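Participant: I'd like to go over a predicted model; first the sequence, then the structure.
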Amino acid sequence: MLNALDVEANGFLYNMVRAISGTLINVGRGYWPVTYLAELIAAGDRTKAGPTAPACGLFLVRVAYDDSAT
C-alpha cells in the first residue's frame, strides 16, 4: 500500500512530521476516532499522540522561502 502525506508549514519541530504520520496511522487503523485529532491538538501533549513513524519512506521534496522576508 502506498500513501502520501503532504505537509506545509512555516516551521517544523524535531520529528514533527513523523509524529503526525504515526498518529494518522493509528487513526487510520481504527485505534482512535478522527475526532481524537482535535482533542490531541487542543491538549498540546505529545505523549498522547501516536508513535513516531520510522524515517524510511519519508523524504523532503521541496523547500521554499518567502522572498519578502528579510
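Facilitator: Yes, it's here.

Participant: C-alpha only now, for contacts and for neighbours.
Facilitator: Noted.

Participant: middle-most residue in the chain, spatially?
Facilitator: Ile20 (2.2 Å; C-alpha atoms, centre = their mean).

Participant: Heading C-terminal from the helix or strand that that one is a member of, find the next helix or strand.
Facilitator: Following DSSP states H and E, one finds Ile20 within helix 16-28. Once the chain leaves helix 16-28, the next helix or strand it forms, by DSSP H and E, is helix 36-43.

Participant: coming back round to it: next one: the residue nearest to the centre of the chain from Phe59, what distance?
Facilitator: Plainly put, Ile20 is 14 Å away from Phe59 if you go by C-alpha to C-alpha, to the nearest Å.

Participant: hold the first one in mind and look at this next one:
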Amino acid sequence: FEIEGDGFLRFMVRNIVGTLVDVGLAKSTPKDFKRILLSKDRNLAGATAPPQGLYLMQVNY
C-alpha cells in the first residue's frame, strides 16, 4: 500500500504501518485503526514497524 501526505512526523509512517499490522493480525479492528488515527495519540498505536521493506517512492514539490 502507499501512504501519501504533505508532511510526516518522525517515525509516523512506521507507526501507521505497525498499527496496520496489528489490524492484519486481528489484534485490533479497522474501526480501532480509525479511532487511533483520529485520536492523534501515539500511545494508542501499535509497535513501530522496522524500516526494512519501507521506502520512499516519490517527492513532489
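Facilitator: Yep, it's here. Quick caveat: nothing in here was measured; it's all calculated off a predicted structure.

Participant: how deep is Gly53 of structure 2 tucked in, by neighbour count?
Facilitator: Residues lying near Gly53 of structure 2 (other C-alpha atoms under 10 Å) number 6.

Participant: One more: Ala49 of structure 2?
Facilitator: Around Ala49 of structure 2 there are 19 other residues, counting by other C-alpha under 10 Å.

Participant: What lines up with it in structure 1?
Facilitator: Taking TM-score structural alignment, the alignment pairs Ala49 of structure 2 with Ala53 from structure 1.

Participant: To which residue of structure 2 is Lys16 of structure 1 aligned?
Facilitator: Actually, residue 16 of structure 1 is Met rather than Lys. Aligned counterpart of Met16 of structure 1 in structure 2: Met12 (TM-score structural alignment).

Participant: Translate Ser39 of structure 2 into the numbering of structure 1.
Facilitator: Correspondence of Ser39 of structure 2 to structure 1, assessed by TM-score structural alignment: Ala43.

Participant: wait, isn't Pro54 of structure 1 in contact with Arg18?
Facilitator: Yes. Pro54 of structure 1 is within contact range of Arg18, at 6.9 Å (criterion: C-alpha atoms under 8 Å).

Participant: picking that back up, relative to Glu8 of structure 1, how far out is the match of Ser39 of structure 2?
Facilitator: Ala43 of structure 1 sits 22 Å away from Glu8 of structure 1, going by C-alpha to C-alpha.
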